[in-house]
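> Give me the fold of what follows.
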Amino acid sequence: MTYNFYTVAIAEFIATVTIARPPVNAQNGPMREELITIFETLGEMEEVRVIILTGAGKIFSAGADIKERVGITAGAGDYARNNRIVRNFFDVVSDCPKPVIAAVNGPMIGAGFVLALCADIMIASETASFQMPEVNVGLAGGTAFMTEHFGRSRARAMYLTGRTYPASELYRLGIAEAVVPNEQLLDEAIIYAREIASKSPLAIQAAKQGFINVKEMPVRDAYRYEQTLTVGLSKTDDAKEAQRAFVEKRQAKFVGR
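Predicted coordinates:
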């Protein structure tokens, strides 16, 4: 697969998607639409069980391309189109049926930070940092993502000041799974990806769907919903194979059925 703003490599059931829009991987409309296509495609590919999302160069993503924003025309439908593409850009990552690991190689700024937060697991380089500078350019957007992951005071202080914080703060708060030296970043992400890819793809996808759907449910209803997922999975060949392998003390061989 060849793209203008990304490279995509697939091996061992793992797809590695690298943002490649130098110099700072800023996001514009065509770049966002291309990522939507990539994730829609990977989400349906049987040979892909996990996706790693990272950035080329020293910056994960500097966020929205302000040069493009200046060209948006009021009254011509430009704002509506831009907003729809931006929403879909984030949703296609968070709603992807395959788990997504953000391997954050450097600063993630504004929409770049939100993109990383849309992944299921975040692993960051020691050189990574995060910032929500929307107010610095006269805008406001993304507070919903901040309040989902941060407490009231931290979310508002971060957003209203536009301060930059080190990736170690994300680890301290339990938002990042790990912070590692830059040269170890992709290796660490692949360790997690391989472990996930070794499980039943049906169980992994059901688990991710469970995480998505139970967010807005009361605990009682959420657990009942999850029980229906378990009942459905118990009838699959993968579940039967996993149980046989457990009893026989061997590695299970999953086929996704």
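
> use CA for all of it now, contacts and neighbours both
Fine.

> quick one: stretch 108-117 to chain centroid distance?
Centroid separation between stretch 108-117 and its chain, computed with CA atoms, centre = their mean, to the nearest Å, is 10 Å.

> now the strands for this protein?
Using DSSP state E, the strands of the chain run over residues 6-11, 14-19, 50-55, 100-104, 108-109, 121-125, 129-131, 164-166, 178-180.

> Point out the most buried one among these.
strand 100-104 (a mean of 29; mean count of other CA atoms under 10 Å).

> Check which helices and strands it sits against.
Contacts defined by 3 or more CA pairs under 8 Å, 6 or more residues apart in numbering; DSSP states H and E place strand 100-104 against strand 50-55, strand 121-125, helix 185-197.

> Out of those, flag the one nearest residue 41.
When these are compared for distance to residue 41 using CA to CA, the nearest one is strand 50-55, at 11.6 Å.

> before we move on, the earlier item: mind giving me TSV with the helices and strands packed on strand 100-104 and columns for distance to residue 93?
Shown next, in TSV, are these (distance: least, CA to CA, whole Å):
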stretch	distance to residue 93
strand 50-55	9
strand 121-125	12
helix 185-197	16
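
> Please generate a structure for the following sequence too, so the two can be compared:
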Amino acid sequence: MIGSTVDEHGVAEIVMDNPPVNALPVKGWFDLAAALDAAGADPAVRAVVLRAEGRGFNAGVDIKELLAARDHSALVGVNRGCAAAFTAVYDCPVPVIVAVQGFCLGGGIGLCGNADIIVASGDATFGLPEVDRGALGAATHLSRLVPQHKMRAMMYTSATATAAELHAFGSVLRVVPRAELRAAAFTVAHDIARKDPNVIRAAKESLNGIDPWDPKRSYRYEQGFTFELNLTGVADKVRDEFGR
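Here you go, the predicted structure:
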């Protein structure tokens, strides 16, 4: 489900591969966090490329796992797992470059919003269909990708934005054909890997330190409303309708 390798230039490649849509279960989110933490802890690693196999980059959480749970344990687990994975991207001591193809939804937005650099294929679309799943969250990260009012419209309507739109906003660095996506991400990563690693690690830490808000804290605030919707029964109703 989560694979990791390091090339001769010090670029770690972490790959999500969970057919059919790369929706990750609880364990998958924690495994992703562990892979990112391990890459950042390796002094030989100078940059990380996070990408996926299959039709899309990431479809968020595994809704079927939530529907199958008899209690809230899966919900608590996946919320903690997502928080851990998003934090691992943000706190990784080296730059994280995400390569996005196809759909990037829900948790995928959390990964991209906390990444340092985004490269996308021309068919990539980004969205937060959380309200259609009886949940909230990752508006924190979407607001790092699109302007405030665009984020609100996307959140309320579950509309998606294209890679071209995000490129125009400046949040996607390059838009390339899908066949060139991995190579484009590695071009950026290798450019970073040629720099002094001590300077790059200091730059990453300093840039996180001047962020206007803490995405870890704001995401956990959002998650509180997801728990509230579950405790009141609203989320169960919406999820049941989605699962039919």
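
> thinking again about what came up before, tabulate the strands of structure 1 (a markdown table), appending distance to residue 69 of structure 1.
Formatted as a markdown table, the strands of structure 1 follow (distance: least, CA to CA, whole Å):
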| stretch | distance to residue 69 of structure 1 |
| --- | --- |
| strand 6-11 | 21 |
| strand 14-19 | 20 |
| strand 50-55 | 22 |
| strand 100-104 | 25 |
| strand 108-109 | 16 |
| strand 121-125 | 28 |
| strand 129-131 | 19 |
| strand 164-166 | 22 |
| strand 178-180 | 33 |
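
> out of those strands, nearest to residue 233 of structure 1?
The nearest among these, by CA to CA, is strand 50-55 at 19.1 Å.

> Can you give me the stretch of structure 2 that the closest one aligns onto?
Counting by TM-score structural alignment, strand 50-55 of structure 1 falls onto residues 47-52 of structure 2.

> now what about that stretch, what contacts it?
With CA atoms under 8 Å, 6 or more residues apart in numbering as the test, stretch 47-52 of structure 2 has contacts from 10-17, 22, 39, 57-58, 94-101, 182, 185-186, 189-190, 192-193.

> mean distance, it to its aligned residues in structure 1?
By mean CA distance after the TM-score superposition for structure 1, the fitted stretch 47-52 of structure 2 averages 0.5 Å away from its aligned residues in structure 1.

> residue nearest the centroid of structure 1?
The C-alpha lying nearest the average C-alpha coordinate of structure 1 belongs to residue 119 (CA atoms, centre = their mean; 1.8 Å).

> which residues touch it?
Residue 119 of structure 1 makes contacts with 93, 94, 99, 100, 101, 102, as judged by CA under 8 Å, 6+ apart.

> can you check residue 166 of structure 1 too?
126, 127, 128, 129, 130.

> wait, which of those is closest to residue 143 of structure 1?
When the contacts of residue 166 of structure 1 are ranked by distance to residue 143 of structure 1 (CA to CA), residue 130 comes first, at 14.2 Å.

> Which residue in structure 2 aligns with residue 193 of structure 1?
In structure 2, residue 193 of structure 1 lands on residue 189 (TM-score structural alignment).

> how near is residue 231 of structure 2 to residue 187 of structure 2?
The spacing between residue 231 of structure 2 and residue 187 of structure 2, counted by CA to CA, to the nearest Å, is 47 Å.

> One more: residue 111 of structure 2?
Computed as CA to CA, the residue 111 of structure 2 to residue 187 of structure 2 distance reads 20 Å.

> same thing with residue 239 of structure 2?
The separation that residue 239 of structure 2 has from residue 187 of structure 2, given CA to CA, amounts to 41 Å.

> if I look at the residue nearest to the centre of structure 1, how far off is residue 100 of structure 1?
According to CA to CA, residue 119 of structure 1 stands 5 Å off from residue 100 of structure 1.

> before we move on, what about residue 130 of structure 1?
Note on residue 130 of structure 1: its distance to residue 100 of structure 1, by CA to CA, is 19 Å.

> again with residue 22 of structure 1
Counting by CA to CA, the gap from residue 22 of structure 1 to residue 100 of structure 1 is 23 Å.

> for residue 141 of structure 1, same thing?
From residue 141 of structure 1 across to residue 100 of structure 1, the span is 23 Å (CA to CA).

> Repeat that for residue 233 of structure 1.
Residue 233 of structure 1 is 21 Å from residue 100 of structure 1, by CA to CA.

> Chain neighbours aside, what residue packs nearest to the residue mapped onto residue 136 of structure 2 from structure 1?
Alignment note (TM-score structural alignment): residue 136 of structure 2 maps to residue 140 of structure 1. Distances taken as CA to CA, 6 or more residues apart in numbering put residue 134 closest to residue 140 of structure 1, at 5.5 Å, once the chain neighbours are dropped.

> Make sure residue 160 of structure 2 is actually in contact with residue 124.
No. Using CA atoms under 8 Å, residue 160 of structure 2 is not in contact with residue 124, being 9.9 Å away.

> So what's the residue count around the counterpart of residue 202 of structure 2 in structure 1?
Matched across to structure 1, residue 202 of structure 2 falls on residue 206, judged by TM-score structural alignment. Neighbourhood size, residue 206 of structure 1 [other CA atoms under 10 Å]: 19.
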